[in-house]
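**Q** need a 3D model of the following:
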Amino acid sequence: MSQVAAVAEQERTVEDLTDRLSDYLDSSRINQVRRAYYYAEQAHEGQMRRSGERYITHPLAVATILADMRLDHQSLMAAMLHDVIEDTGIPKDALVEQFGDSVAELVDGVSKLTQIEFRTRAEAQAENFQKMTLAMARDIRVIIVKLADRLHNMRTLGPMPYEKRQRIATETLDIYAPIANRLGMHRVCTELEDLGFASLYPMRARYISKAVSKLRGSHREIIDDIRGRLEEKLQQRDLPGRILGREKHLNSIYNKMKFRHKSFHEIMDVYAFRIITDTEDDCYRILGAVHSLYKPLPGRFKDYIAMPKANGYQSLHTTLFGMHVNIEIQIRTEEMEQIANDGIAAHWMYKHEQSPVTSANQKRVDRWVQGLMEMRERADDSLEFIEHVKTDLFPDEVYVFTPRGKILELPSGATPVDFAYAIHTDIGNACVACRINRNLGSLSQTLQSGQTVEVITAPNARPNPAWLSFVVTAKARSSIRHALKAQRRTESVELGKTLLKKSLHGFGQKLSDLGQKQINAVVKHNQVANFDDLLGDIGLGNRMSYLIARQLVAGEPGAETSSLDVGKVPDDGEHKRGAVTIRGTEGLLVRFASCCKPIPGDPVVGVMDSGHGLVIHSDTCPRLPESTEDRAHLTHLKWAKDITDEFSVELRVELERQRGVIAEVASAVAVADGNIERINVEEQNARLSVVSLVVHVNGRRHLARVMRRIRNIRAVTHITRIRS
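**A** Next comes the predicted model:
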């Protein structure tokens, strides 16, 4: 095609766009869109796409996609100009002068999503998503323009090199399609998914597409017959409604075959129809009509009108059995249909009418974007942020009630802890128990739609690290991690202070006696921001308390070797006078070694584990160092006197095989106020058995009482405590 012909073709396309816009925009706004087009055309003059077309064809196509969604004139202008800042060197200020602040901000927002280069692909996706979140928070239209941009790029991906095609298709399926789904933009989402699938797996896509066409042809009569009966039933009841066939898209078919292990014919043997009507009331009347025509399948009815999905989707879903096949039917109003297809984009179409459906949809999106902003602030890095977000992008909802009757939508598999964090972060952090339908329930149990959940909180309660193994919402996961990091920080500083005090005691000094000048010099020497950071490092095991104490006592950190003997460690007596008292409930940074399983009363020492805090060992543990020099760096510990917590101990009991002897052992433990956690019986031979027993005791004396009770059983021949 010659340059003149290409320009003529372009003019025709601009006129086509103008005709579409005249359906819903006034002439002054259409002229602003045209002006943006001519400005972009001039800016991109001489630039070509890889396909050989003039570059301006791309912004024009993006604007046309948005026009089909009936988006506002500013979004269309931003679509025309979205590559101007990035590709032509025209500054944002020039766009402000020409088209105003709103349009310039939109263009700048879209441009920033793809500007930075990254070291790894995962980092690129994550960083882009962080920027996308900020852009969405400022103006949700940024992401709508970006989705239209990505859609046209996917439609014209062919001329790109193979590796770039694969990267763009993967990013589309991982990031852009799920965002479109979360914003309720079903039409864009399904096309992005199909284009991404076809690009990644071209042979599979062609095979499924051919199979679908072939099957559709052979089933035409059945489809027409069902449609005819549905139309007849609506006419009989005098109900308004147009009936559409619903096509299954390729990516959806492939995923069902791959992940749900369904055969192609199993998926395609379901006939899907959509009935579009006038009012919400008509939806329920049509539901009654179709149920009188074919029998509904139990458990397959869903009312998304009364309880919309998280992305604003509303419809009645029912599955019927008729003519020896399953028939899936969705029933919705025209406005629900528009919102199901275009999601948040439909908000601008209905804006002048102040529709309650679109305003509710807008609130949902605002809530979601606000949640993303909170997660972004809590995440340590962009990869952690995107890990949280990806979970949030694939929700299959359950609907549960607060005690006051408010409905909360949560992803499938959500637990009461997810529910608590969905209400408020502080409620999640303080959660200790829950009631489900007024009965006490487990915090880890999966919630079902229709349940009423009440969260029980306690002052000073803290999140449990074990919650991370079962929560499913991104908000819960990021909030727990954030709280645990803060808790870990507090505990590491406290433990570091305790250990430093103990080491200073060995040098005959107290922390309170040290001058601020001494402390500042040591902080500077160790290249940390402040004294708390230094204490935190000691508590985490990244620095030795003895060395920091020596630096503090020496006064001049660089000169401590001359004033003190490097090899000198305070003798054992000094260590014990400054022994650290432990209760066993110190939190995240004090844990008990699994190799020797110490309990209160056992002589114990602490080993600093770099980055993880203090590990408590029995002082006879074979894993402890043997040389005097290495043992000098162990932390000497003593138990607090008033410990009431329980500790697990494993016992090995050898006994003669007799009827009821296991019950006797269990009874003996109970009489001694012990609790059995686990019991395992191994047959040694025809006469003897070995019982492995894990019991809970609160100290060494309690353990002695339990063992004495077991030893008094006539059948028991030997009992020992297992340390490893």
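**Q** going by C-alpha atoms from here, please, whenever you check contacts or count neighbours.
**A** Noted.
**Q** just give the nearest non-adjacent residue to residue 278, would you?
**A** residue 333 (5.3 Å; C-alpha to C-alpha, 6 or more residues apart in numbering).
**Q** tell me how far the nearest residue to residue 437 once chain neighbours are set aside lies from residue 279.
**A** Spatial nearest neighbour of residue 437, chain neighbours left out: residue 452 (5.0 Å); criterion: C-alpha to C-alpha, 6+ apart. From residue 452 across to residue 279, the span is 30 Å (C-alpha to C-alpha, to the nearest Å).
**Q** more neighbours: the two, which one.
**A** residue 452 (22 against 15; other C-alpha atoms under 10 Å).
**Q** how close does that one get to residue 434?
**A** Distance from residue 452 to residue 434, by C-alpha to C-alpha: 10 Å.
**Q** which helices and strands does whichever strand or helix holds residue 387 pack with?
**A** Per DSSP states H and E: residue 387 is located in helix 382-392. If you count contacts as 3 or more C-alpha pairs under 8 Å, 6 or more residues apart in numbering; DSSP states H and E, helix 382-392 packs onto helix 121-138, helix 356-378, helix 474-506.
**Q** what does it contact?
**A** 122-123, 126-127, 129-130, 372, 375-376, 379, 411, 472-475, 477-478 (C-alpha atoms under 8 Å, 6 or more residues apart in numbering).
**Q** now the helices: where do they sit in the stretch 301-450 of the chain?
**A** Assigned by DSSP state H, counting those that start in this stretch, the helices in the stretch 301-450 of the chain fall at 334-342, 346-349, 356-378, 382-392, 416-423, 425-429.
**Q** so how far is whichever helix or strand residue 706 is part of off the chain centroid?
**A** If you go by DSSP H and E, residue 706 is part of helix 700-711. Counting by C-alpha atoms, centre = their mean, to the nearest Å, helix 700-711 is centred 47 Å from the centre of its parent chain.
**Q** this one next, for a side-by-side:
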Amino acid sequence: EKDLEAEKINAQVTGRQKHMWSIYQKMVTRGREFNDIYDLVGIRVLVDDVRDCYAVLGSIHARWNPIPGRFKDYIAMPKFNLYQSLHTTVIGPNGKAVEIQIRTHEMHRRAEYGIAAHWKYKLGSSANRRSDSPDMLWLKQLHDWQQETSDVGEFLDALRYDLRTPEVFVFTPKGSVIALPQGATPIDFAYAVHTEVGNRCVGAKVNGKLVSLEAPLSNGDVIEIVTNKGENASPSRDWLNFVKSQRARSKIKAWFSRERREEAIEAGRESMARQMRKTGLPIAKILAGQTLLQIAHEMNYPDIDSLYAAVGDGHVSSESVVEKVEHAIATDDATEFANLEIPTLTQVKKLEKRSVSGIIVEGVDDVLV
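**A** Next up is the predicted model:
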């Protein structure tokens, strides 16, 4: 604290002891002995801005020797859940290892209470609710995953995997940093850049050298993706065997699911058209009207394409759907006939009087023109 005061850094310094259960969990999950756990005692330093975080780090390393390999910069490269902080472990007083975390008050609030509470705190500022802010992009990514993963259990398992798995940090050719799960491949990188880049990926260069799409990436690698610009560019099912990130996996599955759906829609449409021709139904009239949409809703499908897809996948027979169409058309015709107005005797006589001065059609009686 005296060093920070001397450097005129406004900081709040607190100490913490690691709970025994937490120590035990780390020993079990990481396979370490008690003497290999460095963060039994920790110090947390909270400052006002990011610049002060690095100033505090320099001051700490100037006083105590850091342990090599124990420094992590989660400010420059946040974790998947947007956690940000500087972590360093130094040889402190009496030769004991001490872990130090350095972060801003805003980062600390997010780490302690979660991203939802962080939004709640900042709700008063419209500038912090922009759709392109990092936390909103993170939420959008989660939403996309949830929409593309039909199995809730699979979604939660994948989310836990991405949160717990160690990360590697790689770079785009323009120098942007992208965090990926450890063991990630160029395919994971391509989908992290953009969905279309992933779908069109045909090759990759790592640090200027061509590599296979299955090659694991390492920290600091510069990745360049080679894409196919043609209309028939598409991902491969084999990619699902080696991709590591949930984003890549869900995007690949979504592409094939969409492709299967389009094929099913086309097959269902053709099957129903054949069945309508067999029964002599007016196909053009039916397709132009609302009959099919009404039947789709009756069968709990949101639209006609979903009904076609169900027929194409074999979940519903075209015969049963066309039978419903026939019944609906017959009901509509009966209703239309019932609604016809039958003229009264007075109306008929008026028409007869009006026809006296009309046009006479030779050879045909009682015809009004």
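**Q** hang on, the earlier thing: out of the helices and strands packed on helix 382-392 of the first structure, the one nearest residue 169 of the first structure is which?
**A** helix 121-138 (12.4 Å; C-alpha to C-alpha).
**Q** equivalent range in the second structure for the closest one?
**A** On the second structure, no counterpart of helix 121-138 of the first structure exists by TM-score structural alignment.
**Q** related to what we said a few turns ago, same list (the helices and strands packed on helix 382-392 of the first structure) but as JSON lines, adding distance to residue 539 of the first structure.
**A** Shown next, in JSON lines, are those (distance: least, C-alpha to C-alpha, whole Å):
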{"stretch": "helix 121-138", "distance to residue 539 of the first structure": "32"}
{"stretch": "helix 356-378", "distance to residue 539 of the first structure": "23"}
{"stretch": "helix 474-506", "distance to residue 539 of the first structure": "4"}
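**Q** now, of the ones you listed, which is deepest in the fold?
**A** Across these, averaging neighbours per residue (mean count of other C-alpha atoms under 10 Å) puts helix 474-506 on top, at a mean of 21.
**Q** got a list of what the aligned partner of residue 246 of the first structure in the second structure touches?
**A** Matched by TM-score structural alignment, residue 246 of the first structure corresponds to residue 16 in the second structure. Going by C-alpha under 8 Å, 6+ apart, residue 16 of the second structure touches 41, 42, 43, 44.
**Q** top of those by neighbour count?
**A** Result: residue 44 is most packed of the contacts of residue 16 of the second structure (other C-alpha under 10 Å), 19 neighbours.
**Q** do you know how far it is from residue 297 of the second structure?
**A** Following C-alpha to C-alpha, the distance that separates residue 44 of the second structure from residue 297 of the second structure is 59 Å.
**Q** thinking again about what came up before, quick one: the helix holding residue 387 of the first structure to chain centroid distance?
**A** 5 Å.
**Q** average offset of that helix relative to the second structure?
**A** For helix 382-392 of the first structure, the mean deviation from the second structure after alignment is 3.5 Å (mean C-alpha distance after the TM-score superposition for the first structure).
**Q** buried ones in that helix?
**A** 382, 383, 385, 386, 388, 389, 390, 392 (16 or more other C-alpha atoms under 10 Å).
**Q** tell me the counterpart of the first one in the second structure.
**A** Okay, so that is residue 382 of the first structure. For residue 382 of the first structure, the residue aligned by TM-score structural alignment is residue 152.
**Q** ok, and the closest non-adjacent residue to the alignment partner in the second structure of residue 517 of the first structure?
**A** Residue pairing (TM-score structural alignment): residue 517 of the first structure is matched to residue 277 of the second structure. Sequence neighbours aside, residue 283 is the residue nearest to residue 277 of the second structure in space, at 7.4 Å (criterion: C-alpha to C-alpha, 6+ apart).
**Q** list the contacts of the one you found.
**A** Here residue 283 of the second structure is in contact with 273, 276, 277 (criterion: C-alpha under 8 Å, 6+ apart).
**Q** show me which of those is closest to residue 335 of the second structure.
**A** residue 276 (22.1 Å).
**Q** is it true that the closest one touches residue 321?
**A** No - between residue 276 of the second structure and residue 321 there is no contact under C-alpha atoms under 8 Å: 9.8 Å.
**Q** coming back round to it: wait, which of the helices of the stretch 301-450 of the first structure is closest to residue 21 of the first structure?
**A** Going by C-alpha to C-alpha, the one of the helices of the stretch 301-450 of the first structure nearest residue 21 of the first structure is helix 346-349, 11.8 Å.
**Q** picking that back up, any idea how far residue 45 of the second structure is from the match of residue 246 of the first structure?
**A** Residue 16 of the second structure is 11 Å from residue 45 of the second structure, by C-alpha to C-alpha.
**Q** ditto for residue 327 of the second structure
**A** 75 Å.
**Q** same check, this time on residue 266 of the second structure
**A** 62 Å.
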